[in-house]
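In: sequence first, predicted coordinates after that:
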Amino acid sequence: MFTGIVEELGEVTRVEPGDGVTRLVVRGPVVTGDAKHGDSIAVNGVCLTVVELSGDEFTVDVVPETLRRTSFDGVEPGRRVNLERAMAANGRFSGHIVQGHVDGTGTFLSRDHDGLTHFAYPPELSRYVVEKGSIAVDGISLTVAEVTRDEFAIALIPTTLAATTLGRNEPGDAVNLEVDVLAKYVEKLAAVHLPSAAVDNGGGEEDR
């Protein structure tokens, strides 16, 4: 589990396509400080498993399903990424519950002088996004300031803009979105008490 508090801004240094898996090598001096083989690290909000370590770089394997469902499709060396280690059991809970399971991709639209930043997002996620609620954008725990059926806005402070990828996004850039998992559990539990048309009570989420 993660909290959506980015520890450092890393960089993809190598992309190695393979048979059924793409291998990414990511530089991150902070997150590699105590990392071990098999540890989980969130890379732009995607929970990935460390398969190799070398100095201040770690390697992860990304399967086609993950590429298809996230903004990693077409990733190239030099891309900056938000990094967070899995939360320690005795750690301070500073953000919100983030699983690293991407629900969909959105699009960075614009940012004004006050830091109000707008994103387009898939309409099927609209029922989970509420004003003053939590959402993870590229792994960053953020509070929704405004929301419509297909757009939402976040008021970003200068520290977030400087310390994460959101200060570097250009209009049209894809971002990974993870809605608040508590909303999905509430929906699932409430489904039996609601008309069938009101809630899609399908199967569980696939791993992202």
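Out: Cool, the structure landed.

In: please make it C-alpha for all contacts and neighbour counts, starting now.
Out: Will do.

In: so what's the residue positioned nearest the centre of the chain up against?
Out: By CA atoms, centre = their mean, the mean C-alpha position of the chain lies nearest to residue 45, the distance being 2.5 Å. Applying CA atoms under 8 Å, 6 or more residues apart in numbering, we find residue 45 in contact with 4, 82-83, 100-102, 136-140, 176-178.

In: in addition, the following structure is provided for comparison:
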Amino acid sequence: MFTGLIEEIGTMRSIRQKGEALMLTLEASKVLEGVRLGDSIAVNGVCLTVTAYDSRSFTVDVVPQTYRHTNLRQLQVGDPVNLERAMQAGGRFGGHIVQGHVDGCGVIVSRRAEGNAVIFHIEPQQERLLRHIIPQGSVTLDGISLTVAVAGAHSFQVSIIPHTLEATALQWKQAGDTINIETDIIGKYVEHLLSRGHQGQQAQGHRTDRLTTDFLAEHGFL
């Protein structure tokens, strides 16, 4: 589990590829403090397992499922990446609940200055992601916990403060670049549970086109 607060910007040292499988070695410093084999580190928002490390770098494997659904396949040697260690129990929860399970990718349509902020306009490559993106809700972009400023029919916008831009690899992102998107876990779970409840009612021949007091009572809301 992560918070979406990036701890440092790492650098891609080497990439070994076999089909849709990758072995990545990344230079880092802070996230290596106390690291052990099997620890989880989010790389551009993707939860990966440390398989080897030394005093200056760590290595992770990327399986085909992750390769196909994230922007890790586009990384090149020398690229900067956002890094965050898994959250410790009892630590400060400064961002929001981030699993490191990327839902899909988006394309940066534009970036523009607005006062002391920079507005990033994002269009998801999978339109289904938009149903979990709401105004002032939480979204994770390349592992960064952000607040949705504008939610449109086909895209959304986030407003980046100077500190976040300076402390993450987002500073190098430009229009046309791809970015990992993880939508809010709470919204996904609520939708899934309600959907399963509706399916169960349909199987029993009940109407499911609207919420009723019986439905709310049955599922513990009343």
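Out: Noted; the coordinates are in hand. Here the structure is a predicted model, which means the values were calculated and not measured.

In: so residue 104 of the second structure is in contact with residue 70, correct?
Out: Yes - the pair residue 104 of the second structure and residue 70 passes the contact test of CA atoms under 8 Å, sitting 6.2 Å apart.

In: between the two, what contacts are shared?
Out: Common contacts of residue 104 of the second structure and residue 70 (CA under 8 Å, 6+ apart): residue 180.

In: just to revisit the earlier point, okay, and which of the contacts of residue 45 of the first structure map to strands?
Out: Where the contacts of residue 45 of the first structure overlap with strands, as defined by DSSP state E, the overlap consists of 82-83, 136-137, 140, 176-178.

In: roughly how far is the longest helix belonging to the second structure from the heart of the chain?
Out: The helix that spans the most residues within the second structure, counting by DSSP state H, is helix 185-203. Centroid separation for helix 185-203 of the second structure versus its chain: 22 Å, with CA atoms, centre = their mean, to the nearest Å.

In: now do the nearest residue to the residue nearest to the centre of the first structure once chain neighbours are set aside: how many residues are near it, please.
Out: Distance criterion CA to CA, 6 or more residues apart in numbering; nearest residue to residue 45 of the first structure, sequence neighbours excluded, is residue 139 at 3.3 Å. When neighbours are defined as other CA atoms under 10 Å, residue 139 of the first structure has 33 of them.

In: hang on, residue 68 of the second structure in a helix?
Out: Yes - when DSSP: H, G, I helix; E, B strand; the rest coil is applied, residue 68 of the second structure is found to be in a helix.

In: so how far is residue 28 of the first structure from the residue opposite it in the first structure once aligned?
Out: Using TM-score structural alignment, the equivalent of residue 68 of the second structure in the first structure is residue 68. Here the criterion is CA to CA, to the nearest Å. By it, residue 68 of the first structure lies 24 Å from residue 28 of the first structure.

In: before we move on, the earlier item: what's in contact with the longest helix of the second structure?
Out: Where contact means CA under 8 Å, 6+ apart, the residues beyond helix 185-203 of the second structure that reach it are 97-99, 132, 207-208.

In: among those residues, name the buried ones.
Out: With burial judged by 16 or more other CA atoms under 10 Å, the buried subset of the contacts of helix 185-203 of the second structure is 97-99, 132.

In: would you list those in JSON lines and tack on secondary structure?
Out: As requested, those are exported to JSON lines (three-state DSSP):
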{"residue": "97", "secondary structure": "coil"}
{"residue": "98", "secondary structure": "strand"}
{"residue": "99", "secondary structure": "coil"}
{"residue": "132", "secondary structure": "helix"}
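
In: do a quick rundown of the strands in the first structure.
Out: Using DSSP E, the strands of the first structure run over 8-17, 22-27, 40-43, 46-54, 57-62, 80-85, 104-111, 116-120, 134-137, 140-147, 151-155, 174-179.

In: let me have the ones you listed in a markdown table, extended by distance to residue 186 of the first structure and mean neighbour count.
Out: What follows is these, written out as a markdown table (distance: least, CA to CA, whole Å; neighbours: other CA atoms under 10 Å):
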| stretch | distance to residue 186 of the first structure | mean neighbour count |
| --- | --- | --- |
| strand 8-17 | 32 | 18 |
| strand 22-27 | 35 | 21 |
| strand 40-43 | 25 | 25 |
| strand 46-54 | 23 | 19 |
| strand 57-62 | 31 | 22 |
| strand 80-85 | 27 | 25 |
| strand 104-111 | 19 | 20 |
| strand 116-120 | 24 | 20 |
| strand 134-137 | 15 | 25 |
| strand 140-147 | 19 | 21 |
| strand 151-155 | 22 | 20 |
| strand 174-179 | 13 | 25 |
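
In: output those as CSV; include the columns distance to residue 163 of the first structure.
Out: Shown next, in CSV, are those (distance: least, CA to CA, whole Å):
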stretch, distance to residue 163 of the first structure
strand 8-17, 7
strand 22-27, 16
strand 40-43, 14
strand 46-54, 18
strand 57-62, 19
strand 80-85, 9
strand 104-111, 16
strand 116-120, 16
strand 134-137, 14
strand 140-147, 11
strand 151-155, 15
strand 174-179, 16
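
In: which one, of these, ends up nearest to residue 165 of the first structure?
Out: Go through the strands of the first structure one by one with CA to CA and the one that ends up closest to residue 165 of the first structure is strand 80-85, at 6.3 Å.

In: what packs against that closest one?
Out: On a contact count with 3 or more CA pairs under 8 Å, 6 or more residues apart in numbering; DSSP states H and E, strand 80-85 of the first structure meets strand 8-17, strand 40-43.

In: and those: which comes nearest residue 64 of the first structure?
Out: Counting by CA to CA, residue 64 of the first structure lies closest to strand 8-17 out of these; the figure is 10.4 Å.

In: got a list of contacts for the closest one?
Out: By CA under 8 Å, 6+ apart, the surrounding residues in contact with strand 8-17 of the first structure are 22-28, 30-31, 75-84, 163-165.

In: all good on my end, thank you.
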